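Chemist: coordinates for the following, if possible.
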Amino acid sequence: MLETFHNSKPLTLGVELELQLVNTHNFDLAPYAEDMLQLVQREALPGSVVPEMTSSMIEVATGVCTDAQDALTQLATIRDALVRAADKLNITVVGGGTHPFQMWHQQRIYDKPRFRELTALYGYLTKQFTIFGQHVHIGCPDADAALLMLHRLSRYIPHCIALSASSPYVQGQDTAFDSARLNSVFAFPLSGRAPFVLTWDDFEAYFNKMTATGVVKGMKDFYWDIRPKPEFGTVEIRVFDTPLTVERAAALAGFVQGLGAWFLDTQPFMPQEDDYLVYTFNRFQACRFGLEAMYVDPQTSEHMPLREHLLATLRTIAPYMVRAQAEAFHEQLRQSANAGQNDARWLRETQAECALLSEVVRRAAGRFRRPVGG
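Modeler: Reported below is the predicted structural model:
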């Protein structure tokens, strides 16, 4: 049965980050999740630190945040605790959507009932799910408003992908994608887009049909790009690669909040089923080319550089980000878009400079642990 949608304060935020645990010998993934969890559970943290699918990864989450600066403060506190724990274990923590050279068959499934169940169902795909994403939750005042928010946000999924892309390398190879991580997500049968319904009654009818088939048991079984989270009263965007810094993670959350504030203030457009005619094309373009992608406006069918549409969007939501005291985050994203610079580009430039992917991971680890403003 579908949970009741628990209304939440509009535009509040929650941020989740899936993070890499790597050794300090050759900077490959290291199965230290259990040890990390034992150490950090002794600290009073604003959110949570929990295991993920394989034992070389962990997930951290903030509590409810009022704005992007609040998210950064919480993420930085959790990050500092992780760094201290990692130092005790002689490992390090890294951002990024994929580890550049890990081999999926070497990974161990974390011993948790749900992960064992998923392994029995999906086989090798669960080990290939050693990928790392950022999820952003945005609070919605009621269930119907959440569905309207979800479908409005769908037009900006390519922007989210391009800004966060940080997974150009897989198993030692440059994939030519800025976000190769999402290719692994798309392998799951219940990935992709949510059904186009705009009332919670219609969504519940869809959910009941799906559960009646026996294909799904709950909302966790949907790996959609955006999905409602009724227990939190939020909409959850799931397409972001984990950034290399917590500052970038907070900026991306600020971008989502700015979009949401614009939607609630002006009701700029009404979503329609035809928006999804170009959805898969736009999403592929952003994964493949990042900020150099082509974007098809679903409203006008106009083709334009994604960067151009992103910069126009940032101008539109600038007053809302300023109102949320997120000017610095807005400027960070504007400069990135203007320069075509995302974390995937940084990783490639670093690899071109130092040649060794292990050195790329070492430098990425240094970026992640750098103090805010440092």
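
Chemist: switch to C-alpha atoms for all contacts and neighbour counts from now on
Modeler: Fine.

Chemist: wait, isn't residue 149 in contact with residue 259?
Modeler: No. Between residue 149 and residue 259 there is no contact under CA atoms under 8 Å: 9.4 Å.

Chemist: tell me how many other residues crowd residue 372.
Modeler: 12 (other CA atoms under 10 Å).

Chemist: er, residue 339 I mean
Modeler: 11.

Chemist: mind listing what residue 306 touches?
Modeler: 158, 159, 286, 291, 292, 293, 294, 295 (CA atoms under 8 Å, 6 or more residues apart in numbering).

Chemist: how about 6 Å then?
Modeler: 293, 294, 295 (CA atoms under 6 Å, 6 or more residues apart in numbering).

Chemist: gap between it and residue 296?
Modeler: Between residue 306 and residue 296 the computed distance is 8 Å (CA to CA, to the nearest Å).

Chemist: again, but for residue 329
Modeler: Counting by CA to CA, the gap from residue 329 to residue 296 is 26 Å.

Chemist: over to residue 354?
Modeler: From residue 354 to residue 296 the distance is 37 Å (CA to CA).

Chemist: which of those two has more neighbours?
Modeler: residue 296 (21 against 11).

Chemist: residue 303 is in contact with the more buried one, correct?
Modeler: Yes. Applying CA atoms under 6 Å, one finds residue 296 in contact with residue 303, separated by 4.6 Å.

Chemist: show me where the stretch 101-250 of the chain has its strands.
Modeler: If DSSP state E, counting those that start in this stretch is used as the criterion, the strands of the stretch 101-250 of the chain fall at 133-139, 169-170, 173-174, 191-192, 223-224, 226-229, 234-241.

Chemist: let's compare: structure for the following, please.
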Amino acid sequence: MTTGHRSASSIPLLGVEEEFLVVDADRGVVVPEAATVVDGARPALGVRVGGEITKFQVEIRTDPCRSVDDLRAQLVEGRAAVQAAARSAGLRVIASGSPVLGCAVPPPITEGPRQDRGTATFRGLHDELAICAVHVHVEEPDRDRAVLIGNHLRQHLPVFVALTANSPYWAERDTGYASWRTVTWGRWPVAGPPPFLRSARQYDDHVAMLLDAGALVDHGTIFWDLRLSINHPTLEVRVADVPLTAVESAALAALVRALAIVAGEAVDRGDEGPQPTAELMRLAYWRAARDGMGGHGVDVITGRLLPAATLAERLVALARPALDATGDREPVESWLGWLATNGDGATRQRAAAARRGRLTDVVDEIAARTAPARDDTGETAPAHAGDAHAVAARTPSNRPMYEESTTA
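Modeler: Predicted coordinates:
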């Protein structure tokens, strides 16, 4: 491992998108009032807030950040702004990968010609789109290098699923899975891990083939769990459920960036990345979605069944030199330790339900964690983004790092 101290300018920029569900403040059921929340939060967030494919969903976005502290501050600010806008309208937003209460099938789809093309193309797949993820963008302007870095990150995608599992409920029942969102999303023709590719040209040729086959509406509907950004010089990891807290989203982003740095150094040594079989990747996804951090996962290289905690610890160990170089070791290791004690999001959702046997308590717990006055570490959460906008002003682009709305 050659990673050593890095100057600030050599640390890749980060950007994050988080999706939330809008619920009625009293009943906790999902309601199609996303536009109300977006309008209410726009004075505070501007282009950093927007709608999504369904009228149940709101999305916040960060500016490009070098510092994970700045990133976390923007996530805290964004969550607080959408929660305040929701409460002023008798609503709440919740950071859950799937709805807990209410009729979410089929969801009300946002109107527009692109959405209409999506409905015509994907049909019944739109019926279960009320699901929420977190997307992490890592700066990588060299598209060929980004593709090869992606080859290295593919093997880690199931572990990211386990670390962030936060969608145990669907249709007002416990599915038995930690990440039901992962299961529903896997039905799409262009979802899951991307294929092993050796160049940006091969990536583009593969996308063109999918377009010709009618599996895409446009380039924005490449829904792989890891993809090249269309509008920004980034590699985007989009496999994870939206975490309950901003602290967890920021820690995930730090881990993804560190692993991308490690992968980039391997690429520079001529290593194109491992090629786990499609069968093992599918198995590992399923086991991670079922068990989360509370059970076992599959090593996609050997096929061995290992405790999910062991797989996560190995991932952090691999990333540790880069985490030291970026100054992000403490928040990532603290997150892993915190998960070991408190469980993943699905575990915490179920614990809320177990107290009195009420799913309304689950919604209350999620809403409280989504935008609390104090975060899960006991530290006072930042009240605003501080100098995050100044950081963004020094980056190549002041636009949020996000693709066109993930509408099909």
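
Chemist: what's the TM-score here?
Modeler: Aligned and superposed, the two chains score 0.90 in TM-score terms (TM-score structural alignment, normalised by the length of structure 1); 366 aligned residues with a CA RMSD of 2.3 Å.

Chemist: which one of the contacts of residue 306 of structure 1 is nearest residue 213 of structure 1?
Modeler: Relative to residue 213 of structure 1, the closest of the contacts of residue 306 of structure 1 is residue 295; by CA to CA it sits at 36.2 Å.

Chemist: three-state assignment of the closest one?
Modeler: strand (DSSP: H, G, I helix; E, B strand; the rest coil).

Chemist: check contacts around it.
Modeler: Counted by CA under 6 Å, 6+ apart, residue 295 of structure 1 has contacts 282, 303, 304, 305, 306.

Chemist: residue 73 of structure 1: which of the residues you listed is nearest?
Modeler: residue 306 (30.6 Å).

Chemist: corresponding residue for that closest one in structure 2?
Modeler: Using TM-score structural alignment, the partner of residue 306 of structure 1 in structure 2 is residue 308.

Chemist: residue 340 of structure 2 versus its match, what's the distance?
Modeler: If you go by CA to CA, the gap between residue 308 of structure 2 and residue 340 of structure 2 works out to 10 Å.

Chemist: just residue 306 of structure 2 next, same as before
Modeler: 15 Å.

Chemist: one step back: in helices, which of the contacts of residue 295 of structure 1 appear?
Modeler: In helices, defined here by DSSP state H, the members of these are 282, 306.

Chemist: quick check on the contacts of residue 295 of structure 1: which are buried?
Modeler: Among those, those classed as buried by 16 or more other CA atoms under 10 Å are 282, 306.

Chemist: redo the contacts of residue 295 of structure 1 as CSV? Include distance to residue 333 of structure 1.
Modeler: Shown next, in CSV, are these (distance: CA to CA, whole Å):
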residue, distance to residue 333 of structure 1
282, 20
303, 22
304, 19
305, 16
306, 14
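
Chemist: who's in contact with the spatially most central residue of structure 2?
Modeler: Centroid-nearest residue in structure 2, with CA atoms, centre = their mean: residue 134, separated by 2.0 Å. By CA under 6 Å, 6+ apart, the contact set of residue 134 of structure 2 is 17, 18, 240, 241, 242.

Chemist: quick check: the first one is in a strand.
Modeler: Yep, that's residue 17 of structure 2 we're talking about. Yes. Assessed with three-state DSSP, residue 17 of structure 2 lies in a strand.

Chemist: I'd say it and residue 135 touch.
Modeler: Yes. Using CA under 6 Å, residue 17 of structure 2 makes contact with residue 135 at a distance of 5.1 Å.

Chemist: just the helices in structure 1 please.
Modeler: 33-40, 68-89, 113-122, 125-128, 143-153, 157-164, 181-185, 200-213, 246-266, 279-289, 306-323, 327-339, 343-354, 357-369.

Chemist: which of those sits most buried?
Modeler: Of all the helices of structure 1, helix 157-164 carries the top mean neighbour count, a mean of 27, counting by mean count of other CA atoms under 10 Å.

Chemist: distance between it and the chain's centre?
Modeler: In this view, helix 157-164 of structure 1 has its centroid 10 Å away from the chain centroid, taken as CA atoms, centre = their mean, to the nearest Å.

Chemist: quick one: residue 148 of structure 2 from residue 285 of structure 2, how far?
Modeler: 21 Å.

Chemist: aligned counterpart of residue 97 of structure 2 in structure 1, please.
Modeler: By TM-score structural alignment, residue 97 of structure 2 lines up with residue 97.

Chemist: next up, the contacts around residue 273 of structure 2.
Modeler: Per CA under 6 Å, 6+ apart, neighbours of residue 273 of structure 2: 151, 152.

Chemist: before I go, just wanted to say thanks for your time.
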